[in-house]
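Trainee: model the structure of this input:
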Amino acid sequence: MEAKAQAQFAEAFRDDPDFAVPDVVAHAEHVIVGEWLEGTPLSRLIADGSQEERDAAAGHYLEFLLAGPQRAGLLHADPHPGNFRLTPDGRLGVLDFGAVNRLPDGLPPHLGSLLRVALDGDHEAVVAGLREDGFIKQNIDVDGEALLEYLEPFLAPARTETFTFTRAFLRDLFAHINDPRKPQWGVGLCLNLPPQYLLIHRVWLGGIGVLCQIEGEVRVREVLSAHLPGFAEAPDLT
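Mentor: Have a look, this model is predicted:
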């Protein structure tokens, strides 16, 4: 199954100017042999990479996580920095396809529309959309304005043309949502995670964590517009 997923990614990104996915050479029940991929692991860039390298790696990293479902019908669901490397020609090399989410139709377009209306401050539409997708159960009442306040740190990267992910941002984000002394903590308890979004949620949170380790400047809105269905179009939650 992993070999099949890797081959599917390799075909979808073949000869891509920004990404490199090695082909599968051979595989058996417990072993996969793939093409060798030269490059500097993200873990090394995190430790001592230049700012230029950090910016390039962070931008490609976010773009790949969003572009995979649209191009390959699969979401790479293990965003660990050890699975990515910057190749000598400046592409992002991607490894380890043991954890994937099969999304033959790409990411749900509702996600992009919800993000847009949240950025616009339409709390009623956000509550309605989250309820429709199962994030808010029908018997749970949620204050829309409080919900947007709870979500604000997750929305912040998309509010400007570029955003620099930092460790300080990550600390503030988790302090914001995990401090029981703050009113928004109770809002988080009202939210539900539908099973179909489990791996998407894992990639979302894990990806933010890796971006904050890289500490690169990313054109987040541009990447979202290009690769998150529903974000660039006018919001439509019907």
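Trainee: CA atoms for contacts and neighbours, from now on please.
Mentor: Will do.
Trainee: isn't residue 53 right up against residue 45?
Mentor: Yes: judged on C-alpha atoms under 8 Å, residue 53 makes contact with residue 45 at a distance of 7.2 Å.
Trainee: how about this one, so we can line them up?
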Amino acid sequence: MIDKSMSSPEAAVADIFDGASVMIGGFGAAGMPDRLIEALIAQGARDLTVINNNAGNGDAGLAALLREKRVRKIICSFPRQSDSHHFDALYRAGEIELELVPQGNLAARIHAAGAGLGAIFTPTGYGTLLAEGKEIREIDGRNHVLEYPIHADFALIKAQSGDRWGNLVYRKTARNFGPIMAMAAACTIAQVNEIVPLGALDPETVVTPGIFVQRVVMTMASAAAA
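Mentor: Have a look, this model is predicted:
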């Protein structure tokens, strides 16, 4: 019997190792797998490479992971905002590496990994510092930059509902990066508000099929959140 449900967030992230690459879903707080991040902090893995849309908000979630100095490198598109003080302090002190990726390119590179593509060409970034040292090719009269897929050892994502096979349904814009990150990681761990019986999810509403998910954990604290 296939059953990907886990007993706790702690059990779900127990084998994330030092130096792992970890995709973390969310657009700010929307769709952020807060309980999985808390469990990862408690677990103790360090020297992580984190792939996320931004670099943490306030003092919770990804920001807390940064505060504990567990992240060696972050790949993101939006590292600075009014409450990104933990990232700011680490970056100014030279204690974290940043790879800045335009948001569309970030999504496209993650999707390319999930789709099994070797590389993509995109016009975004051409003529800027972000294209320095990269191959440039003219396509249909427009210059494009060669970009490589972003893979990860683990993806931590959040969904509204899931079943024991790992099929996932998201809540509105909390969906954001979750579906493509699930496809691009060797091990996808989904935090859900509820685990429903097989057959309870309308197949037409399933965004992430269970084939892309290895672990599902229901978290009580997330049940009242978006």
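Trainee: report the TM-score for the pair.
Mentor: TM-score of the superposed chains, computed with TM-score structural alignment, normalised by the length of the second structure, equals 0.25; 102 aligned residues with a C-alpha RMSD of 6.3 Å.
Trainee: show me where the first structure has helices.
Mentor: 2-12, 42-48, 51-72, 109-119, 123-133, 144-155, 167-178, 184-189, 198-214, 220-227 (DSSP state H).
Trainee: CSV for those helices, including distance to residue 86 of the first structure?
Mentor: Shown next, in CSV, are the helices of the first structure (distance: least, C-alpha to C-alpha, whole Å):
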stretch, distance to residue 86 of the first structure
helix 2-12, 16
helix 42-48, 7
helix 51-72, 7
helix 109-119, 28
helix 123-133, 36
helix 144-155, 26
helix 167-178, 21
helix 184-189, 36
helix 198-214, 12
helix 220-227, 19
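Trainee: of all these, which lies closest to residue 102 of the first structure?
Mentor: Comparison of the helices of the first structure against residue 102 of the first structure by C-alpha to C-alpha identifies helix 51-72 as nearest, at 7.9 Å.
Trainee: nearest to residue 92 of the first structure, of the helices of the first structure?
Mentor: Evaluated over the helices of the first structure, closeness to residue 92 of the first structure peaks at helix 51-72, with 6.2 Å, by C-alpha to C-alpha.
Trainee: which strands and helices sit next to that closest one?
Mentor: Judged by 3 or more C-alpha pairs under 8 Å, 6 or more residues apart in numbering; DSSP states H and E, helix 51-72 of the first structure is in contact with helix 2-12, helix 42-48, strand 74-76, strand 92-94, helix 198-214, strand 217-218, helix 220-227.
Trainee: try 6 Å this time
Mentor: Here helix 51-72 of the first structure touches helix 2-12, strand 74-76, helix 220-227, going by 3 or more C-alpha pairs under 6 Å, 6 or more residues apart in numbering; DSSP states H and E.
Trainee: winner for burial among the ones you listed?
Mentor: strand 74-76 (a mean of 27; mean count of other C-alpha atoms under 10 Å).
Trainee: hmm, who's touching that strand?
Mentor: 68, 69, 100, 101, 102, 103 (C-alpha atoms under 6 Å, 6 or more residues apart in numbering).
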